[in-house]
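Enquirer: Okay, structure incoming, though there's no sequence with it:
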């Protein structure tokens, strides 16, 4: 068991750290009857330790709330929360249950422990929508000590404020063993009912990326509400089972018995709404899926229309290219028609040709060919290098491969011939 506790402690300290804050928020409920005192205050870290270690003979509810950061990967051990785990151990809270805070899955579980001094302690560990809670309820003193790990996210802050408000509204029930489970199921059920995504004034024909993202986000919230509804169902079953066992036990004081009955009635009311809420969530999920399918079909239809338009554009481009090709052919034909005339007109205009004399070709006419022929060859070579280099490279590579193959074949023939000559020489020597 100690190895499991050590493993849980190591994992928690390497994944969770506090957000820099000088003070810790403390909620305290004490008193009885009409003199219930609900107070909020801030304390430094050293004061919180002394405050928790102070013994109180009167029933007291204490909740220490602080913001935390949960890292996705393992980090160097954070010592800022080590004292919190030590304090949880001193309060007989099983730290192994804190692993639910790392999984970030809605959970609620309790364990009863018998201490060496004869006291019974109920441990409650839960994870509710971005927040983790570890609490210890002492059955002898009817006191509760609770650590509230509030994640540094908007959802975590919202749920923290809802729990604080519910604690204040139901402060008179703080001595009851079902007080924290009652708070959890009340806040969770309220969150499920109020924050379920609504689908009013939805334009089903408007198919765009924003619409798709909105409905995908709504589906995520529905899935989250569905998981939290199962958590509420577990808490309701636990409260009703514990209430049934408590009713069969020894007689309680009248005020405590009334508190038990109030919480039991609340659990029965919430339990009666769970099947209808679950049906509503499943119906909304199906409606969400149908709309997402409608969006997908609409997007596919738009893609098909776009593909058809693209094909039409390709046909138009092909026709335009064909027209351009015909125009180029016309230009090429006209160039071939006028090129001989242009050549001879230029040739007859060369100053080296003297048409008014008996010796038409002058002695400097060779310069015309000396410049024309080399530059013509150079232009053709540049055209081949620029436009036909890949084909020329492939031809060169094939020629090289053929030459290497022929060379290898020639070397093999030479080796074979040398081997035959050596064998003949050996035979002659033997003779």
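Expert: Cool, the structure landed. As the structure is a computational prediction, the values presented were derived from the model and not from experiment. Residues are numbered from 1 along each chain as shown.
Enquirer: switch to C-alpha atoms for all contacts and neighbour counts from now on
Expert: OK.
Enquirer: Residue 13 and residue 84, how far apart?
Expert: Look at residue 13 and residue 84: by C-alpha to C-alpha, to the nearest Å, they are 10 Å apart.
Enquirer: then this one, side by side with the first:
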């Protein structure tokens, strides 16, 4: 049965959950213990009683406990960020969920804060509980970070400085991200006990995922660059040009969007890294005293932060270079499209010129035919009249006396009409162009 807390926008969908404890002993040995948790045994687990009693706690140099919620059932719904309209689904009863929050002193308004202040890039906040002497007793973090994809994972992390024990409550994450967090902690178990181990490892996980995106982007941009090459461009059939142009433009803009997303993810991860770095610097003395039994943990963690810092710098350099390449390719695409349009316009102009020249030749031929007709038609008409039997007795000179004046009159009328029509055409053209001044 699913219960909904409308005030904090949480739905409780109880299922069997998992907790994994990573422990490092003072002698250097490490162990991993997996627990199946439910509402029935959560109290014993939180108080380390019964089957969950910790053996020889005085020999533990550091520990990390991961408490996982099952992935939401509506994970396929495309929920990327935790915004106000979303109701967060957790696989615990309301009583067990609140018990975990209270036992490890996570902020009670954790979800309300995220929904009111969270951004699409992520969220990170820190909470410190101090001892009366002023030393840091508990360092807590609330993080919303993209680990492997666009899905935003939500974690609450608390470290007890005196017990050298970190508890990470993985509230919202995919199943493959559960396995990724486990594997990363297993490989870095020599750093167990450091207060900032889990947040720093989350930075590394997100950076590794971002590196995969950068590699995919490099391949896509290389394909676009090959497509915008002069040789490939000219070999495209004319009939396929519009389809190819549209696809190439789409791929170029998609690459720009992907670069922008990768850049935003790097910026969000940098915020989390900066939080770890500033916390390490601000509480350097307290952290050193917490790791006093094994100073190598502090040294190794500083080296981890150093490596992450330069990975961020190099990843940012990759992103900036990819951004320049994407901008260049979009400019090249528009240049090629403009070039193709110019070539098409030039081709149309050449064809129009050919048609105009052909029309002019046809017009000249028609003018010649019309002139010949104007010269010969009157004489032909006169000869036809003289062929009538009733006019057969007229002398031959009478034919010329009639044909010549008629021909001159007809031809002159045609010439005058042609000149008037030409003048009229020029006048109309000037009126259309706005140049006519009213003079005839």
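Expert: Perfect, thanks for sending it. Because the structure is predicted, anything quoted here is derived from the model rather than measured.
Enquirer: if we can go back for a sec, look at residue 13 and residue 84 of structure 1 and report which has more neighbours.
Expert: Neighbours were counted for residue 13 of structure 1 and for residue 84 using other C-alpha atoms under 10 Å; residue 13 has more, 20 against 15.
Enquirer: That one maps to what in structure 2?
Expert: Here residue 13 of structure 1 is matched to residue 9 in structure 2, going by TM-score structural alignment.
Enquirer: And the counterpart of residue 140 of structure 1 in structure 2, how far from residue 31 of structure 2?
Expert: Counting by TM-score structural alignment, residue 140 of structure 1 lines up with residue 162 in structure 2. Residue 162 of structure 2 sits 20 Å away from residue 31 of structure 2, going by C-alpha to C-alpha.
Enquirer: Could you do residue 369 of structure 2 as well?
Expert: Taken as C-alpha to C-alpha, the spacing of residue 369 of structure 2 relative to residue 31 of structure 2 amounts to 109 Å.
Enquirer: contacting residues for the nearest residue to the match of residue 13 of structure 1 once chain neighbours are set aside?
Expert: If you skip the residues right next to it in sequence, residue 9 of structure 2 has residue 87 as its closest partner in space, 4.8 Å away by C-alpha to C-alpha, 6 or more residues apart in numbering. Shown here is residue 87 of structure 2, whose contacts under the criterion C-alpha atoms under 8 Å, 6 or more residues apart in numbering are 9, 10, 11.
Enquirer: likewise residue 297 of structure 2?
Expert: With C-alpha under 8 Å, 6+ apart as the criterion, the residues that contact residue 297 of structure 2 are 190, 191, 192, 193, 194, 291.
Enquirer: Of the residues you listed, which are reproduced in structure 1?
Expert: Contacts from these that recur in structure 1, judged by both residues aligned by TM-score structural alignment, their matches' C-alpha atoms under 8 Å, are 191, 194.
Enquirer: Just name the closest of the contacts of residue 297 of structure 2 to residue 310 of structure 2, please.
Expert: The shortest approach to residue 310 of structure 2 among the contacts of residue 297 of structure 2 belongs to residue 191, at 19.9 Å (C-alpha to C-alpha).
Enquirer: Pull the contacting residues for whichever residue in structure 1 pairs up with that closest one.
Expert: In structure 1, the residue paired with residue 191 of structure 2 is residue 173, using TM-score structural alignment. Residue 173 of structure 1 is in contact with 179, 259, counting by C-alpha under 8 Å, 6+ apart.
Enquirer: circling back to that earlier point, okay, the contacts of residue 87 of structure 2 in TSV with distance to residue 279 of structure 2 and secondary structure next?
Expert: Output for the contacts of residue 87 of structure 2, formatted as TSV (distance: C-alpha to C-alpha, whole Å; DSSP: H, G, I helix; E, B strand; the rest coil):
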residue	distance to residue 279 of structure 2	secondary structure
9	31	coil
10	30	strand
11	33	strand
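Enquirer: isn't residue 204 of structure 2 right up against residue 306?
Expert: No - proximity of residue 204 of structure 2 to residue 306 does not meet the contact threshold set by C-alpha atoms under 8 Å, at 11.7 Å.
Enquirer: Just the helices from the stretch 251-400 of structure 2, written as ranges.
Expert: Assigned by DSSP state H, counting those that start in this stretch, the helices in the stretch 251-400 of structure 2 fall at 284-290, 295-386, 396-433.
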